[in-house]
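[1] can't give you the sequence, but here's the structure:
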């Protein structure tokens, strides 16, 4: 059920919800990985030919949210409204506390490889989840990511970067992914980075969004100023929209900070702008965007945007 305090977000149309089933951890074979790849799979209890969202968690300060145990407000909503959601615990997770190899800070490459590997192993995942067997539509796959997870999603959608170890251009585009949602993703490198980010997150130095051609929705907060990462302010997070080719959309949430109202978990300490209404807007707009991108005949996105236009204090959408 919707939270009683979602305010004007209740006016953004959605489909009917159904109960959600979830299983974790599911172990996905990944030879050569430092530790087993563990995932959570959440799905609607009913329905067939279900589209898939792969969710990449952020980094963050919390002990548990940067893992398959985070992002319940998004996971539960997306699954209740018709998506199968698969979320891995990346090697960068605080729950693992692993030291990254040189040039691989935050395990940036491994994170993208995790998502590709999950797609490779969808048959295995189905077999591990009897209530899901035969219900996946493997032709309709989307990726979503928050913060550092937004970088992971950007790479899968076509963003490139320069490998800080050998100077080569890295292209990790995944053509099986048809659409994406980037939640407060990292922006441009170079002089836009803080001294700390330039020194410690060397893979951030030279991103290139010019080939990020897969359709995507970028979601930012206009009060999201991560001074430890960039020197520009909130608009830095919009670069994956501004610097990439269309089709793209940008959702700007008024008053939002990096947690977008609390998407990483219920009542978590790291959320500085706690708002059930804001979370509900993110839930509904991201759901509607992916519905219409994966099913072009579905008017969910245009309907949601029309509703948002009437909510002048909540946020705005622009597209190209």
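    Right, received. Where do you want to start? Computed from a predicted structure; not experimentally measured.
[2] could you use CA atoms for every contact and neighbour count after this?
    Fine.
[3] number of nearby residues for the nearest residue to residue 267 once chain neighbours are set aside?
    Take residue 267 and drop its neighbours on the chain: the residue closest to it by Cα to Cα, 6 or more residues apart in numbering is residue 274, 7.6 Å away. Residue 274 has 20 neighbours, counted by other Cα atoms under 10 Å.
[4] again with the one 10 residues further on
    Other residues within reach of residue 284, judged by other Cα under 10 Å, total 23.
[5] double-check that it belongs to a helix.
    Yes: assessed by DSSP: H, G, I helix; E, B strand; the rest coil, residue 284 belongs to a helix.
[6] from the contact counts, what lies against the lengthiest strand in the chain?
    The residue-count maximum for a strand in the chain (DSSP state E) belongs to strand 136-146. Packed against strand 136-146 by the contact rule (3 or more Cα pairs under 8 Å, 6 or more residues apart in numbering; DSSP states H and E) you find strand 50-56, helix 148-157, strand 179-183, helix 276-294.
[7] columns distance to residue 250 on top of these, output as JSON lines?
    Listed next are the helices and strands packed on strand 136-146 as JSON lines, based on distance: least, Cα to Cα, whole Å:
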{"stretch": "strand 50-56", "distance to residue 250": "19"}
{"stretch": "helix 148-157", "distance to residue 250": "14"}
{"stretch": "strand 179-183", "distance to residue 250": "9"}
{"stretch": "helix 276-294", "distance to residue 250": "11"}
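[8] looking at the ones you listed, spot the one closest to residue 204.
    helix 148-157 (9.2 Å; Cα to Cα).
[9] hang on, the earlier thing: would you indicate which residues of the longest strand of the chain are buried?
    Neighbour counts over strand 136-146 (16 or more other Cα atoms under 10 Å) mark 136, 140, 141, 142, 143, 144, 145, 146 as buried.
[10] does residue 19 touch residue 45 like I think?
    Yes: under the criterion of Cα atoms under 8 Å, residue 19 makes contact with residue 45 at 5.6 Å.
[11] same drill for those two, tell me which one is more crowded.
    The neighbour count for residue 19 versus residue 45, taken as other Cα under 10 Å, is higher for residue 45 (16 against 13).
[12] here comes the other one, which I'd like you to weigh against the first:
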């Protein structure tokens, strides 16, 4: 779960997140782009195409590197696996557009969306009491994709994955079959104030009892957790019942507010050994999993500049490593010896 950005009116961070420029970036293969029609939810589809242009940019602004796409291009021939992307707390669909673009170039049809109630600029004060809402939003997005005539016949319905960053990791794990217990998480947190996940859920929960949330979507055949927060909310018997492959990737550089021993390494210990893989990305921070920062971004972001700092390798290089690892896992599933196994 990402640090909560200062929620000041029309903040510079919000302006930069929603702004767009025409700057270009490199791409390995043509990527198509379109909007997905879901009432009340902003969603985009990125997918493989053979049309080389004209190229435009999405998720690009003065601070963050975007993705070159071909708007409303035809979908490449063949049967394509599907991936759903879930952003973190107070995030945006743009945060993981870099991953959507790399996966689309590799043959995936990828849906990335804003989660109403937990999206930057659209935050419900009691979001933590309705954790299943995010899963339902993803399921609605999948429904919309499968019902879209130009995509429907070309989607491999036996290869549908969900990928979530931070809070989105908890969403992905619920969609895979995990039960999220707000009360269990609060019990595990106790009076602790150092773990960010505890303070954020405590603030939203307002001390109320919240029923455990179950929202499994049986169409999901694999899940990927990107520096997920909230593993202690999932009862052991709930995790033991997850039968699909799960990959948990963690930031190798620890943030004191996101302690590895309390969060990511607990995922390695609690997820089913037979169907799960875990790895820490050396040189990565929690914010490595969002868009690459441009030169000068820290000056533009001011007090929010921490999201661009701390890595010991270029973010673009780490993005390539993460994307290749995710794709290898989704291709090999439980046949991988480890998450970082080479093909």
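    Everything's here; your move. Note that the structure is a prediction, hence the values are computed from the model and not measured.
[13] hmm, back to that, mind checking how far the longest strand of structure 1 is from the chain centre?
    Centroid separation between strand 136-146 of structure 1 and its chain, computed with Cα atoms, centre = their mean, to the nearest Å, is 11 Å.
[14] in structure 2, what range does it match?
    Using TM-score structural alignment, the residues of structure 2 aligned to strand 136-146 of structure 1 are 155-165.
[15] mean deviation (superposed) between that stretch and structure 1, please.
    After superposition onto structure 1, the mean distance of stretch 155-165 of structure 2 to its aligned counterpart is 1.0 Å, using mean Cα distance after the TM-score superposition for structure 1.
[16] what's near enough to touch the counterpart of residue 29 of structure 2 in structure 1?
    In structure 1, the residue paired with residue 29 of structure 2 is residue 18, using TM-score structural alignment. Going by Cα atoms under 8 Å, 6 or more residues apart in numbering, residue 18 of structure 1 touches 44, 45, 46, 80, 81.
[17] give me the secondary structure label for residue 18 of structure 1.
    Residue 18 of structure 1 falls in the coil class when you classify it by three-state DSSP.
[18] residue 174 of structure 2 -> structure 1?
    Residue pairing (TM-score structural alignment): residue 174 of structure 2 is matched to residue 155 of structure 1.
[19] next: residue 46 of structure 2.
    By TM-score structural alignment, residue 46 of structure 2 lines up with residue 42.
[20] which residue packs closest to the aligned residue in structure 2 for residue 288 of structure 1, ignoring adjacent ones?
    Using TM-score structural alignment, the partner of residue 288 of structure 1 in structure 2 is residue 328. Distances taken as Cα to Cα, 6+ apart put residue 343 closest to residue 328 of structure 2, at 7.2 Å, once the chain neighbours are dropped.
[21] quick one, helices of structure 2?
    12-18, 97-105, 132-146, 149-152, 167-175, 182-189, 196-205, 236-240, 264-270, 297-301, 315-332 (DSSP state H).
[22] buried deepest among those helices, which one?
    Mean neighbour counts were taken over those using mean count of other Cα atoms under 10 Å, and the top value, a mean of 29, falls to helix 167-175.
[23] that one - contacts with which helices or strands?
    Contacts defined by 3+ Cα pairs under 8 Å, 6+ apart place helix 167-175 of structure 2 against strand 80-86, helix 132-146, strand 155-165, strand 222-226.
[24] to residue 179 of structure 2, which of those lies closest?
    Of all these, helix 132-146 comes closest under Cα to Cα, at 9.5 Å.
[25] mean shift between the closest one and structure 1?
    Mean for helix 132-146 of structure 2 is 1.8 Å (mean Cα distance after the TM-score superposition for structure 1).
[26] quick one: that helix aligns where in structure 1?
    Counting by TM-score structural alignment, helix 132-146 of structure 2 sits on residues 109-123 of structure 1.
[27] contact partners of that stretch?
    28, 30, 37, 54, 56, 88, 90-92, 138, 152-153, 155-156, 172, 174.
[28] and the two most separated of the residues you listed?
    92 and 138 (27.0 Å).
[29] where's stretch 212-225 of structure 2 relative to the chain centroid, distance-wise?
    In terms of Cα atoms, centre = their mean, the centre of stretch 212-225 of structure 2 is found 14 Å from the chain centre.
[30] for stretch 214-233 of structure 2, same thing?
    With Cα atoms, centre = their mean, you get 11 Å for stretch 214-233 of structure 2.
[31] may I see the buried residues of that stretch?
    Residues 214-217, 220-233 are the ones in stretch 214-233 of structure 2 that count as buried (16+ other Cα under 10 Å).
[32] okay, how far is it across it, tip to tip?
    End-to-end distance of stretch 214-233 of structure 2 (Cα to Cα, to the nearest Å): 12 Å.
[33] do the same with stretch 176-188 of structure 1
    Chord length of stretch 176-188 of structure 1, first to last residue, is 26 Å (Cα to Cα).
[34] swap in stretch 68-78 of structure 2?
    Using Cα to Cα, the end-to-end distance of stretch 68-78 of structure 2 comes out at 22 Å.
[35] same deal with stretch 254-261 of structure 2?
    Using Cα to Cα, the end-to-end distance of stretch 254-261 of structure 2 comes out at 10 Å.
[36] ok, now stretch 68-82 of structure 2?
    With Cα to Cα as the measure, the ends of stretch 68-82 of structure 2 fall 20 Å from one another.
[37] could you do stretch 217-233 of structure 1 as well?
    End-to-end distance (Cα to Cα), stretch 217-233 of structure 1: 20 Å.
[38] wait, doesn't the residue nearest to residue 328 of structure 2 sit right on residue 329?
    No: using Cα under 8 Å, residue 343 of structure 2 makes no contact with residue 329, being 9.9 Å away.
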